[in-house]
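[1] Quick check, what structure comes out for this input:
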Amino acid sequence: MTVNVRKIVVGVEEVRHDGGPKLDRPILKGFVACVLKNPFAGRYEADVTGMMEALKPLGLECSTKLLAALGGDPKAIEAYGKGSLVGAGGELEHGALWHVPGGYAMRELLGQALSIVPSMTKMGAMGAILDVPIHHKDAAYVRSHFDGITISVADAPRADEILFALAMTTGGRPHARMGGLTQDAIAKWDGLR
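    As a prediction, this is how the structure comes out:
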């Protein structure tokens, strides 16, 4: 199966505060969006799983680009997420092809990354907005890291394309104070708590 990439877009936010006091260290929150031809657009295909294997190198390439944009240090990354936006000629199941290639590539690069990678998959036209959920990479219940990032690429996805996205951050919300499990209190190392 051929993976035909049209473009890769990388974006990084440097958050210095969120209305409260200036942070000692800005939080970097970034995404990589990869736009590619959907080989199944316009028709129903019973078995699409072969595409997951074909996408694995792209997952690693995108993860590597995003990590580099956030400074290159895997130990600095605290949270992550992924998503896909399928053009009108495809179906939701085509977006789900990103679960393994995107999620496992980030985990591989980050080393210890125990928690499930939160995900969003939806259909959309060119310029549609994809809100990618983010949570802590080692414990999904770390409340300070419940967040997200909004991604939009003006000319994507075309009807016969898919936009696959990954997100990573170097911290939680800037002024988190809603209680719950904190990063320094992760104890079970089970991906949840």
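
[2] all contacts plus neighbour counts: C-alpha atoms, from now on.
    Noted.

[3] Spell out the secondary structure type for the residue located most distally from the centre of the chain.
    What lies farthest from the middle of the chain is Pro21; by C-alpha atoms, centre = their mean that is 28.2 Å. With DSSP: H, G, I helix; E, B strand; the rest coil as the basis, the three-state label of Pro21 is coil.

[4] Let's compare: structure for the following, please.
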Amino acid sequence: MPKVEVRKRLLVLEEIFHEGGPPRSDPHRRGAVLAVIRNPFAGRYEPEIQGFMDDLRPLGLEMAQQLAAALGGADRIEGYGKASLVGAAGELEHGALWHAPGGYAMREVLNGAKAIVPSAKKVGGAGARIDVPITHVNASYVRSHFDSIEVGLNDAPRADEMVVILAMTTGPRVHSRSGGLEASQIKGEDGLR
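    The predicted model follows:
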């Protein structure tokens, strides 16, 4: 399969002290790392594309390590998600190739997190933005960690590019009070509860 060609990367970090309620002394941190890569399948239909997932694995691992470190270390991460934006000469299925490399990379960096990594993907032009869904790393049903981060770049994806994205958070939403399963109640049996 073709070599992964990275044009640029972006690291986004947010510190949220309050959302109208009492300010926190330790802010909720949310971040994303984006890589703009050449889409080797742009402009044509290619029946066999799965091999590119293996080529993306090293990039996924590098991005997961960078993001976890930027948020204070893997032991602080409680939420995660992933996404991809595909340029107009590509197809949605090209973005789906990020599922395994992005998800497994975060699980490895986060010491075998159990929950499925939520994801989003779409085809869009330069400047397109995407909401990356986020859930708890060990139990998808922990409602306090249902979150998202909107990301994008003004000059990507170009028609022959893809933007691959990882997102992480350091805890629940800053003023979470919607009930449901709490992080302290996780059983860790199935990645759901």
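
[5] Distance of the aligned partner of the residue farthest from the centre of the first structure in the second structure relative to Ser176 of the second structure?
    Residue pairing (TM-score structural alignment): Pro21 of the first structure is matched to Pro22 of the second structure. Counting by C-alpha to C-alpha, to the nearest Å, the separation of Pro22 of the second structure from Ser176 of the second structure is 12 Å.

[6] So which residues of the second structure form helices?
    Chain-ordered helices for the second structure, with DSSP state H as the definition, fall at 51-70, 92-96, 99-109.

[7] all strands for the second structure, in order.
    6-16, 28-38, 79-86, 119-123, 129-136, 147-152, 161-169 (DSSP state E).

[8] measure the residue farthest from the centre of the first structure to Ala113 of the first structure for me?
    Applying C-alpha to C-alpha, one obtains 30 Å for the distance of Pro21 of the first structure from Ala113 of the first structure.

[9] follow-up on the earlier one: point out the most buried one among the helices of the second structure.
    Comparing the helices of the second structure by mean neighbour count (mean count of other C-alpha atoms under 10 Å), helix 99-109 comes out on top with a mean of 21.

[10] for that one, packing partners?
    Other elements packing on helix 99-109 of the second structure under the criterion 3 or more C-alpha pairs under 8 Å, 6 or more residues apart in numbering; DSSP states H and E are helix 51-70, strand 79-86.

[11] Give me the mean deviation of that helix from the first structure.
    Superposing on the first structure and averaging over aligned pairs (mean C-alpha distance after the TM-score superposition for the first structure), helix 99-109 of the second structure comes out at 0.4 Å.

[12] quick check: angle from that helix to strand 161-169?
    Our comparison of helix 99-109 of the second structure with strand 161-169, counting by axes from the mean of the first three to the mean of the last three C-alpha atoms, to 10 degrees, yields an angle of 30 degrees.

[13] Pro40 of the second structure and Arg158 of the second structure, how far apart?
    Pro40 of the second structure sits 13 Å away from Arg158 of the second structure, going by C-alpha to C-alpha.

[14] Check Lys82 of the second structure too.
    Distance of Lys82 of the second structure to Arg158 of the second structure, given as C-alpha to C-alpha: 20 Å.

[15] Tell me which of the two has more neighbours.
    Lys82 (27 against 21; other C-alpha atoms under 10 Å).

[16] what's in contact with stretch 61-70 of the first structure?
    10, 12, 28-34, 73-74, 102, 105-106, 109, 166-170 (C-alpha atoms under 8 Å, 6 or more residues apart in numbering).

[17] Buried ones only from the residues you listed, please, as a ChimeraX command.
    Selection of buried members from the contacts of stretch 61-70 of the first structure for ChimeraX, criterion 16 or more other C-alpha atoms under 10 Å:
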select :10,12,28,29,30,31,32,33,34,74,102,105,106,109,166,167,168,169,170
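
[18] what about the counterpart of Ala69 of the second structure in the first structure, distance to Glu53 of the first structure?
    The pairwise alignment with the first structure assigns Ala69 of the second structure to Ala68, based on TM-score structural alignment. Distance, Ala68 of the first structure to Glu53 of the first structure, by C-alpha to C-alpha: 24 Å.

[19] and the helices and strands packed on helix 99-109 of the second structure as CSV, adding distance to Arg129 of the second structure?
    Converted to CSV, these look like this (distance: least, C-alpha to C-alpha, whole Å):
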stretch, distance to Arg129 of the second structure
helix 51-70, 19
strand 79-86, 8
